[in-house]
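S.K.: model this:
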Amino acid sequence: MKTKTTQTLSVGGCLTRQGLDIIVEQRKFPIVYPKKIWQSTPIWLKKFLLDNLTFAETHYLPLMLKKSGVDYSTNYPLFEPIFYKNQLLDMLICEKTDKVKPLSYLRRFYNLTFSFASSISRWPKAKTGRPFSFDPKTVVIPFTFGKESLTTLALSLEIGLRPVLFYSQEPVQPYEESYKKRQLASLSRLIKVPVYFLQHEPGLFRYGRAWFKNSSTELGWGSQTSILTLLALPFVLAHRAGYIFFGSEFANNEFEFIEGFKAFLSADQTAAVMALQDNMARLFTNGQAQVKSSLQPLEEVNIFYILHHRYPKLGQMQFSCSAEKPLLKGSQWCHNCYKCARMFLFARACGLNPFNLGFKKDLLLKKGMFNHYFGSDVKSGSVIELDFAFYAAYKRQVPSIYHELFKKNKLPVLKPWPWYKRYFSKIHENYNLPLPYQARLFKIFNEELKSFAKNLPK
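M.R.: Take a look at the predicted model:
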């Protein structure tokens, strides 16, 4: 059925005392920085962020709201090509996840029209006076309490870096915010590092939640780390940080072909898009600050193991739940989403006790938790890691109602177990580790992968 579109969307923005408002059809969505961070941000960067964040946060909204384009009251954003490319690369996997006709999002997005108040982009201003000096030992980490950000924090501390953490609010996941705010305070007391909370109401654009109560579209999620790169810049300048670290793993570079086009699981976390994010940061810091991944040559299950084996105290804080439903009392897991299921399975596969990680129920004994593996549901995350994790759990013979289903439907088409052991016990190609710290990171990775391999079933 042909999608009907109406007029263009009206979008603008304005600077405020502690951040900026993104305005969609006269409705304001504030981004509020900690006061001292925003006060230390130069006015040229504030104006630059206004143009670029307004576009980055909204340019996909016409697809949700059935509009033909966007009329922006802001200037043409310098990073428009980066965010446009990022979103374009994410369209095919959004189509698959949303179960819409292949190429339908792609075609509509390509045909959108964007107009701006001025075609002249605002640029970072040339530095006057004494130039800033950025510290290569200070790293800004967009922090979520997920396994990647916790492991990134732990690795940074171990190799002698000074982390600066900021948690950007995701209001479409309301059950996580109160938990994470409490944990941020606990974490700050535990490790004595700067910790910040960033109010981010444009997060309501995820799933179209600002307009539709029950919408579940994945549109917009695929540029999250690119947006976080922009959001991180005031923290970078305030702390003169030499790095922004993300925890993107090797599997993020995997792709499948849909209608002859490459479809990436997480477009914004591929090495190619991270190179664009790196250039965004370099542009503002005269090449001194960089965007890197601390975990890029590792698989997700390896990161999970390193966190809980090498850094168990931080591992107890892991929050990887989708948090779209209430958390189980006394736990940081809802016990109903695919992320909870995946993490529970990883624990069993690694020979770890999931009940030490905050789980209260055995999710391998609960029906319907793995329809994204055995059924037709489409969720994020590498399928090959689920193959490995179920294979390991099967060989360990942990209690599970899924063993027979795995044995019948999956095992006959999988590679031999020794192949999985080798593949998940090695360091993969390295695209974007921070070069000065690569040797120290490799030493830790090799130690942990050796332990990981030794712990696997024969």
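
S.K.: make it CA atoms for all contacts and neighbour counts henceforth
M.R.: Fine.

S.K.: now do the contacts for the closest residue in space to residue 225 that isn't next to it in sequence.
M.R.: Closest residue to residue 225 apart from its sequence neighbours, by C-alpha to C-alpha, 6 or more residues apart in numbering: residue 268 at 6.0 Å. Each residue near residue 268 by C-alpha atoms under 8 Å, 6 or more residues apart in numbering is listed here: 86, 90, 222-226, 274.

S.K.: with respect to residue 376, which of those residues is nearest?
M.R.: residue 90 (20.2 Å; C-alpha to C-alpha).

S.K.: any idea how far residue 366 is from the closest one?
M.R.: Residue 90 is 32 Å from residue 366, where distance means C-alpha to C-alpha, to the nearest Å.

S.K.: and this one, please, so the two structures can be compared:
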Amino acid sequence: MKKISVSAKVNNDGFSILLNMQKYNHCYPFKIWQNYPNLLKLPLAETAAYFFTHNLPAFQKVKLDYRFPPPAAYSLYVHGLVYSLLEVSCYKKSTVSALKKSFNSSFSLSFTGVPHCYPQIKIDDPDKKKAVILFTFGKDSLLTLALTEELGLKSELFFMDEPQSPYELQARDKFKGEFSRQFKTKLNIINLEVGNLRQFGGQMWGWDLIIMEYLLLLLPFIRYSRAAYFFISNEHNNDEIETDKEGFLTYYRYEQSSQWTLNLNHLLRLFASKAHASSLIEPLYEFLAVYILHHRYPAFARYHLSCCGDDEKSAVKRWCGVCFACTRMYLFLLSFGIDPEFVGFHENLLKKDKSKYYGNLFEKNRISDWPQFLNSNAEILLAFYLAYLRGNNGELMIIFRKKYLFRVEKNIKLLMGKVLRLYSTESVPGELKNRLLPIYKSELENLKKEIRLLSAVHAGKY
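M.R.: Down below sits the predicted model:
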């Protein structure tokens, strides 16, 4: 088995991760890196070296010899990794096999020396008017930016350019300039050479805790700007717990759950930051988040891009039309009475050949547990119902009417009760809640009024 020496080196403009003699650089603007405390530079570099390489023995026959002690964030990272491996994923064969592979591969890691005493760095109070946002032009990050604008915060936007997903940035190049001019904000593109250390294909080892890795790399920017908030854009959907086929309880997406968002604050504290890692949209289901973005902030919504596509076509076609995200967003827009062409849809995604992109909704299998089916498909069923009330047609709408309309109408209060409400705000900063929640409550009431009117018109009572 090949043995690889892993070390980290601090440079004038950032740091390098060295695997034997192979170097992976991560660079910062000169003023950003020079402003970062010297005592924190090597710990940051060594932590990054562990975060981005620990996965290699899971898909390569190698042993890693780290030329430094276990980083202070080691246990935190392993905690997050284990829970992330429990997620239902198309990339893993089974939960047990994924846990076994990760556990066994950890025996191929060795460290050198005793953990350092963490340096005592003066922590300046952050500016409560400043935020850093992970930004993608997805509906979640657009809504987060729009909310920060309304809350009076000045936000710096960062897009992480993954080398193994080259078309993501190209897909956004078409309108990022216009967006920056309209909202007088700069989109900072962070080149991730270290992203080449992730597995491409297979079980996608190394992609589990990318938000934590992004936060680590953004620490010098957060310190330089004195930002009080690091906003990620995770909805309530990610807090839902389900049981997988092997009996494991798991979050839908652990890394995007409110529990893990709270834990990200430990990383900030380890690196002498008082900034608050949070998701402003934590209490919202995705359905409600899309509504608020398009109803309250249409100027931001026109840049909406949530497609999962990452191939050459994605660079020229805004929505691929052959992924779960495309069909979902298309249907949500119809349900709100918004023409999908507003955000660049140019084909009918209610055609029968799109059925496989609507989850298990149009599978031919007989449904044995209706309460469970309605609960797990509440958003998509509610969206189809509202699109139906608005008079939308299509092959899949015909199937919906035949297969689900009766049960949806019978259980409409249950569906609305689940989707159209506010959930926990554990990660939301206390000083922002009092201004944030009234926005949500106002939009929620607007949507409920629209639905009542649609229902009355449909019933011939209006």
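
S.K.: ok, which pair from the contacts of residue 268 of the first structure is furthest apart?
M.R.: 90 and 274 (14.0 Å).

S.K.: which residue, other than its chain neighbours, is closest to residue 79 of the first structure?
M.R.: Spatial nearest neighbour of residue 79 of the first structure, excluding adjacent residues (C-alpha to C-alpha, 6+ apart): residue 52 at 6.4 Å.

S.K.: tell me which element the counterpart of residue 77 of the second structure in the first structure falls in.
M.R.: Alignment note: residue 77 of the second structure maps to residue 83 in the first structure; criterion TM-score structural alignment. Using DSSP states H and E, the element containing residue 83 of the first structure is helix 80-98.

S.K.: what packs against that helix?
M.R.: Under the contact criterion of 3 or more C-alpha pairs under 8 Å, 6 or more residues apart in numbering; DSSP states H and E, helix 80-98 of the first structure touches helix 43-58, helix 104-110, strand 261-264.

S.K.: what stretch of the second structure does the first one fall on?
M.R.: This points to helix 43-58 of the first structure. Counting by TM-score structural alignment, helix 43-58 of the first structure sits on residues 38-53 of the second structure.

S.K.: report the buried residues of that stretch.
M.R.: 40-53 (16 or more other C-alpha atoms under 10 Å).

S.K.: surely residue 244 of the second structure is in contact with residue 250?
M.R.: Yes - taking contacts as C-alpha atoms under 8 Å, residue 244 of the second structure lies within contact range of residue 250: 7.2 Å.

S.K.: common neighbours of those two, please.
M.R.: With C-alpha under 8 Å, 6+ apart, residue 244 of the second structure and residue 250 have common neighbours residue 88.

S.K.: and those two? Which one has more around it.
M.R.: Using other C-alpha atoms under 10 Å, the more surrounded residue of residue 244 of the second structure and residue 250 is residue 250, with 19 against 15.

S.K.: all strands for the first structure, in order.
M.R.: Counting by DSSP state E, the first structure has strands at residues 9-16, 19-24, 27-32, 69-72, 113-115, 135-142, 162-168, 195-200, 241-246, 255-258, 261-264, 290-293.

S.K.: can I get these in JSON lines with distance to residue 439 of the first structure?
M.R.: Below are the strands of the first structure laid out as JSON lines (distance: least, C-alpha to C-alpha, whole Å):
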{"stretch": "strand 9-16", "distance to residue 439 of the first structure": "43"}
{"stretch": "strand 19-24", "distance to residue 439 of the first structure": "39"}
{"stretch": "strand 27-32", "distance to residue 439 of the first structure": "38"}
{"stretch": "strand 69-72", "distance to residue 439 of the first structure": "46"}
{"stretch": "strand 113-115", "distance to residue 439 of the first structure": "46"}
{"stretch": "strand 135-142", "distance to residue 439 of the first structure": "15"}
{"stretch": "strand 162-168", "distance to residue 439 of the first structure": "18"}
{"stretch": "strand 195-200", "distance to residue 439 of the first structure": "28"}
{"stretch": "strand 241-246", "distance to residue 439 of the first structure": "17"}
{"stretch": "strand 255-258", "distance to residue 439 of the first structure": "29"}
{"stretch": "strand 261-264", "distance to residue 439 of the first structure": "29"}
{"stretch": "strand 290-293", "distance to residue 439 of the first structure": "14"}
